[in-house]
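In: sequence and predicted model, in that order:
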Amino acid sequence: MPYVVTRSCCADASCVLACPVNCIHPAPGEPGFGTTEMLYVDPRTCVDCGACVTACPVDALKPHTALAAAELPFLELNRAYYDTHPHEDRTPMALVPPQRRIRRGELRVAVVGAGPAGLFAADELLRHPGVSVTVHDRLPTPYGLARAGVAPDHQDTKQVTGLFRAIESQPGFTYRLNTHIGRDLHHEDLLRDHHAVLYAVGAATDRRLGIEGEDLPGCASATDFVAWYNGHPDHSADTFPLDGERAVVVGNGNVALDVARVLTADPERLARTDISDRALDALRASRVREVVVLGRRGPAEAAFTLPELLAAAALDDIDVLVEGWPADVPADATPSTRVLAEIAARPRRPGSRRLVLRFLTAPARVVGDDRVTGLTVARTALRTRSGTVEAVPTGDEETLGAPLVLRAVGYRARPVPGLPFDEDTGTVPHERGRVSPGVYVAGWIKRGPTGFIGTNKSCAQETVEALLDDWDAGRLADPAAPAAGRPAPPDTVGLDGWRAIDASERAAGLAEDRPRVKLVDRERLLAAARTPEPSGPGAAGGGRWK
């Protein structure tokens, strides 16, 4: 097998289009594209040309001879995919749809949200001549969860920001960062100034556990914890009790694994990443030696992806344990359960920090008076009803002592002022991304908190197709304001301002042999945005909105 897709795959299909023999699947238009955890290289047809490596925005593709020991399981993962998905009906080349021709005239679109969904939507729009896009975000920095959500020890995944830099460099692209829609500008303002408004605001809050004691200090959202160690300006000054030997994370998705890895990691290893300096100082002083990750159901129902599980299994300085392995779940049921079975069978590593994956355990109540001292948990058993596997309490309870309990049971979107909102799904009702002619949604606010970075690309394509259909049909009202638009609110950060922030952070990182040293205070970010970049390759000028 000449080339292998590894853990950092973002599934945006750049490699699919680059491959001359169509050996990377699922491809756009095939079942599973946009929903699979990653893409896969067929070992039978790969011709070792390396075109996919050049196209990949996150360096996920590697020759099989260059795989590190921790990446060797991806050899089997790629092979096994084609055992059940042979794709024998493939065409000899990846199909590229013909370029759509939209009706002539200038189309101005406001995109709210500068994360992956918003930037992929801007990219799809800017493929068409005559389209201009202004991307708004309430933060002074773009890239959403790619900057503030991806764990600092996953720097390979963060390389997708190189793709975003290419998108924002296109003619017709404009930023209005540090602009809060609903305060600095309103939905009605955007509608007056543009032909269409596309919301890609994501899911900014977390789901609650709904148990007693959840509001005690020391019980917090994993979403906030992730934002804290990633230097999000809203959470940079947060504090978390790291003075106990154990922390408990409720939930067993990718975010739970990220949080557990960061809490158990050697701080000096994190010091070589772009982690917030404030978080790094706190983790250096941390007394946490064990993190217990709880799952209500069994190993076969775990929500984390196989690539993330393989990354946890490969930790060589952490004692990774599996508890609650039910006898009635065969170890070879799925690739994930095979990995979990292998972890469960490993010899222990006495003296190492511990990451415990504990299944068949549900949170019952948070314990403590004025702060958290522990979490009472209930053992569960599995029951299948109407084809769904449920976790049923057995009545067996115990209390895990811990001053820190983090809930990681999913994200949830907030209502968008001026748009309808479905409280049950936490999304804006839509048809193919169209809320009404002139108003559109993409990303998590459209489909809920599901999918991966690349999923946002196909999601954005669908929404932009609906928007362009309305444009061609004459359903979009002309803006009331001229193309120059209304003056930007004070302290708005444009593309040049973001480039100045980026250059400042990268320069500070270069001095410390790190990717960047993040500015985590809004005031310092705005000050950096006003500072012209040094002259030289990539310099973009000074900092206010342009």
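Out: Received, thanks.
In: from now on I want contacts and neighbour counts done on CA atoms only, so please keep to that.
Out: Noted.
In: could you list the buried residues of stretch 120-137?
Out: Neighbour counts using 16 or more other Cα atoms under 10 Å place 120-126, 129, 131-137 of stretch 120-137 among the buried residues.
In: now do stretch 199-207
Out: Neighbour-count burial for stretch 199-207, with 16+ other Cα under 10 Å as criterion, is recorded at 199-203, 206.
In: coming back round to it: out of the buried residues of stretch 120-137, flag the one nearest to residue 232.
Out: residue 137 (13.4 Å; Cα to Cα).
In: residue 418 should be in a strand, yeah?
Out: No: counting by DSSP: H, G, I helix; E, B strand; the rest coil, residue 418 is not part of a strand but coil.
In: one more structure, for comparison:
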Amino acid sequence: MSHVITQNCCKDASCVPACPVDCIRPAHPRDRTAPTDMLFIDPDTCIDCGACMEECPVDAIYYDEDLPAELEIFRDINARYFARHPLEPSVPQRPDDHDGVDRGALRVAIVGAGPAACYAAAALMRTDGVEIDVYDRLPTPFGLIRAGVAPDHQHTKSVVDIFARMLGDKRVACHFNVEVGRDVTHDDLASHHHAVIYAVGAARSRRLEIAGEDLPGSHPAADFVGWYNGHPEHSGHTFDLSCERAVIVGNGNVALDAARVLLLPTEDLATTDIAQHALDALARSSIREVVLLGRRGPRHGAYSVGEFAALEHLPGIDIVVEADETGSSPDDDIATALKLELAHRCARRAPTPGNKRIVFRYNVSPTEIVGSGHATGVVIGAADGTSETLTTRLILRSIGYRGTPIPALPFDEDSGVIPNDGGRVLDDAGAPVAGVYVTGWIKRGPRGVIGSNRACAEETVERLWQDFDRGLLSRPLPDRGAIGQLLSTRGAERVGWEQWRTIDAEERRRGSAAKRPRVKFVDVAEMLAEARK
């Protein structure tokens, strides 16, 4: 019996160093030789010790014989990865840790409290003496894990347990509900810290740039995701769920998340941390079909293998693939070959009468959203020049995200990121900006899964240590408490770690009463009122 890595894999590689026989691949998060959205265990080498299970932060690893029925496909997926990529000695997972520094020698501000920020803090905290201040514009930490991961992926959200231990460390000071540009400036941060790392993500949705895109009923998928996850800036949105069909432009994992949430039985969603207003609205929904539009064929589907495979086990939902070109070739990488096999199987399966449907349409692009005063349909064009109109009152665009410029920092409008060299911010002339760094999506663009941020953050921290060792970050600073005094004079209501724990405890208490993981606050004023108790 061996172990199997399954759908929830966050790819942060915590399990890799725990394996005594080095049989987990890709072993280094920066390995590009076999790009995948998850890790794999070689069944022929695994010695069944269970060490990887103990280290996995999202409970994605199972004993072979204990796999639930809906995850049995991953036994084959793990084995086939190593059939294509035989096990070889791995490269080192990370460079040696930096020697400890004197207290006060390195104080770092990290802007953002999502996965990229937390992995950056974790990399810095491996060195004794480093002081870290974490800033986030919301009163709540964890970024897209709280406000982006779909509610039916509760195991994925459990990675916050690791981040919570780190943010609660005495070397870390949390300044939540503090926004750069509103409460504090970049110059303020630079004058109170030796280095500033921006881990602010990519909040803007890319546009389709077609007629009718701004009609009511046409929304960025990010608005819908924020709405059902209870993000304070999105909780007030409304979505027309009165029609039987919704159309999602795009077929990445966010699109699949939205499709599932629209169609899952509300009794299943009611056991999650979905926002109550979303649960109430979805209980009244008439939607029975979600159509996902992809401009290329199934070979180029943007979804991960794990997320696509999991769709087959959704209760009462048929997966319909409208495509002919589902055959794989010997040159396909393992992820592409598996996606095509899954698509081929779905394309051949007969629908079940009475079931809801997720329909994958490939090689089509939206050309116009039609309607008078409200969207009533989307016109799609095919590669052969034909077009048709899909009737719907709910259209979500899920074609990617873009970063937002930060005052006083350079920004590349074409790519939507802050220009950088391995995380070291570059000015308009291509020269490094002293003491300023980026990690996560604002550094590399909106690519990868949660664990992809670990390697990204470690690369950035490597650059920071290089600059530290060259003496580029050494300068006298005000006392550490001076930034808190500055925030107070500006009227900022800072939420520290203990105040967040008060909010967290009340959400969990309300969740327990409703037999749910938590019932979220969705209003900042209510969060702050709870934090003051």
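Out: Thanks, I have the structure now. Only a predicted model underlies this, so the values are computations on that prediction, with no experimental measurement involved.
In: report the TM-score for the pair.
Out: Here the TM-score for the pair of chains, by TM-score structural alignment, normalised by the length of the second structure, is 0.94; 516 aligned residues with a Cα RMSD of 1.8 Å.
In: show me where the stretch 101-250 of the second structure has its helices.
Out: In order along the chain, the stretch 101-250 of the second structure carries the following helices (DSSP state H, counting those that start in this stretch): 115-125, 143-147, 154-157, 160-167, 186-192, 221-229.
In: closest one to residue 75 of the second structure among these?
Out: Residue 75 of the second structure lies closest to helix 154-157 among those, at 19.0 Å (Cα to Cα).
In: residue 290 of the second structure in helix, strand or coil?
Out: Going by three-state DSSP: residue 290 of the second structure is strand.
In: return the distance of the aligned partner of it in the first structure relative to residue 91 of the first structure.
Out: Aligned counterpart of residue 290 of the second structure in the first structure: residue 291 (TM-score structural alignment). For residue 291 of the first structure, the distance to residue 91 of the first structure equals 48 Å [Cα to Cα, to the nearest Å].
In: out of these two, which sits in the busier spot?
Out: More neighbours surround residue 291 than the other of residue 291 of the first structure and residue 91, with 26 against 11 (other Cα atoms under 10 Å).
In: contacts only, for the more buried one.
Out: By Cα atoms under 8 Å, 6 or more residues apart in numbering, the residues touching residue 291 of the first structure are 246-249, 260, 263-264, 354-356.
In: tabulate the residues you listed (TSV), appending distance to residue 409 of the first structure and neighbour count.
Out: Compiled in TSV, those are given as follows (distance: Cα to Cα, whole Å; neighbours: other Cα atoms under 10 Å):
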residue	distance to residue 409 of the first structure	neighbour count
246	19	22
247	16	29
248	13	24
249	9	27
260	14	24
263	18	22
264	20	23
354	21	24
355	18	25
356	17	18
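In: and of those residues, the nearest to residue 20 of the first structure?
Out: Nearest to residue 20 of the first structure among the contacts of residue 291 of the first structure is residue 260, at 40.5 Å by Cα to Cα.
In: does the closest one count as helix, strand or coil?
Out: Under three-state DSSP, residue 260 of the first structure comes out as helix.
In: surely it touches residue 355?
Out: Yes: here residue 260 of the first structure reaches residue 355: they are 6.8 Å apart, a contact under Cα atoms under 8 Å.
In: find residues that contact each of the two.
Out: 291-293.
In: greatest separation within the buried residues of stretch 120-137 of the first structure: which pair is it?
Out: Maximum pairwise distance in those, criterion Cα to Cα, is 24.5 Å, between 129 and 137.
In: the spatially closest residue to residue 232 of the second structure that is not a sequence neighbour: neighbouring residues, count only.
Out: Of all residues not flanking residue 232 of the second structure in the chain, residue 522 sits nearest, at 4.9 Å (Cα to Cα, 6 or more residues apart in numbering). Residue 522 of the second structure has 20 neighbouring residues, counting by other Cα under 10 Å.
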